[in-house]
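Visitor: got a structure for you, letters missing:
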């Protein structure tokens, strides 16, 4: 809202009075500022662009704290903004998941474009997720911690992730080149 259109509505009887126009401009500017702030709030809390404290507030609303409670490669369980955003997006999708395998693939493709996921129902209350081409070791740890892929209640998820990480510590072991990590997420 700009205040000029409202100032132009003042009749000629008062428009030439500088004190009146200054007083009216000050009041209208306060209203304009408050409207601008209230209009900026939704965009500040968009999940794709929020940072820092805004992400923390979104995490409270979504029900996923930044501290995931699982120590990661960097010996911290607190996520940076990019990985926290990924976990929040996955939490939202997991909460709306319809229970079908097809939607798991949709979730995966949205979270990790360029990586492949193959799910296998082992028919014994377990399922295996074969993941290839993960480039980020922290994202691989989030998958293995059960924070990305939804699973039915009572079903154990076995994750086999192949990464292209070279000479970095990955879940307690040093890998070089192409490595396959097998982990289980308990039911």
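Guide: Ah, there it is. Just so we're clear, the structure is a prediction, and the values are computed from it rather than from any experiment. Residues are numbered from 1 along each chain as shown.

Visitor: CA only for contacts and neighbour counts going forward, please
Guide: Fine.

Visitor: how much space separates the closest residue to residue 78 other than its chain neighbours from residue 116?
Guide: Sequence neighbours aside, residue 67 is the residue nearest to residue 78 in space, at 4.2 Å (criterion: Cα to Cα, 6 or more residues apart in numbering). The spacing between residue 67 and residue 116, counted by Cα to Cα, to the nearest Å, is 27 Å.

Visitor: more neighbours: these two, which one.
Guide: residue 116 (17 against 13; other Cα atoms under 10 Å).

Visitor: here's the one I want to compare it with:
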């Protein structure tokens, strides 16, 4: 952390007794000291572990991960089914989208950014892809099985995976797809 005394101590003994000179130097240098301190502390605001809100959005922008995720609508309003009455389902009309957009909370977004960073550094190997899927499922104890075919790979993820995480994986927000290889994901609860 820079301090004003770091610079005023550099004044030679010839001018150290001149109070107006010292005051002028202090007034001139204070802005630079403030700028140095801001520059030295700015990285902590964008540290992935400490960032929140708009700082986390900036980190996500840098790595190519949006906070907004498209989710499929599974439950629609219905009079015929129990548990899907008023205030319990989404109204649907012809022409409405079959998906909704949700905004990730900071913790889930941070997890998604970590996985996206790994995707950006991914070497195209199967073990690395499995590691990325394990990270995005956040150690929930899911089992990942892989079936390799000719120019295709199928991932079966067994366990309790949230709808948001399923959407992140299936909708291609994590591009785990080597060139020329078709990749499919299935989930078993």
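Guide: In hand now; what should we look at? Every value quoted in this text rests on a predicted model; they were computed, and no experiment measured them.

Visitor: SS state for the residue nearest to residue 45 of the second structure when sequence neighbours are not counted?
Guide: Spatial nearest neighbour of residue 45 of the second structure, chain neighbours left out: residue 51 (5.5 Å); criterion: Cα to Cα, 6+ apart. Here residue 51 of the second structure takes the coil state, with states given by DSSP: H, G, I helix; E, B strand; the rest coil.

Visitor: now the element after the longest helix that the first structure contains, going C-ward?
Guide: Of all the elements of type helix in the first structure, the one with the most residues (DSSP state H) is helix 18-44. As assigned by DSSP states H and E, the chain's next helix or strand after helix 18-44 of the first structure is helix 53-62.

Visitor: how close does that following helix sit to the second structure?
Guide: With mean Cα distance after the TM-score superposition for the first structure, helix 53-62 of the first structure departs from the second structure by a mean of 2.0 Å once superposed.

Visitor: what stretch of the second structure does whichever helix or strand comes after that helix fall on?
Guide: The helix or strand immediately downstream of helix 53-62 of the first structure is helix 81-96, counting by DSSP H and E. Taking TM-score structural alignment as the measure, the second structure aligns residues 106-121 with helix 81-96 of the first structure.

Visitor: list the buried residues of that stretch.
Guide: Residues of stretch 106-121 of the second structure classed as buried: 106, 108, 109, 110, 112, 113, 114, 115, 116, 117, 118, 119 (neighbour count, 16 or more other Cα atoms under 10 Å).

Visitor: and what of stretch 68-77 of the first structure?
Guide: Buried positions in stretch 68-77 of the first structure, judged by neighbour count with 16+ other Cα under 10 Å: 68, 72, 73.

Visitor: can you put those residues in CSV and add distance to residue 29 of the first structure?
Guide: Output for the buried residues of stretch 68-77 of the first structure, formatted as CSV (distance: Cα to Cα, whole Å):
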residue, distance to residue 29 of the first structure
68, 44
72, 49
73, 51
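
Visitor: from those residues, pick the one nearest residue 17 of the first structure.
Guide: When the buried residues of stretch 68-77 of the first structure are ranked by distance to residue 17 of the first structure (Cα to Cα), residue 68 comes first, at 62.1 Å.
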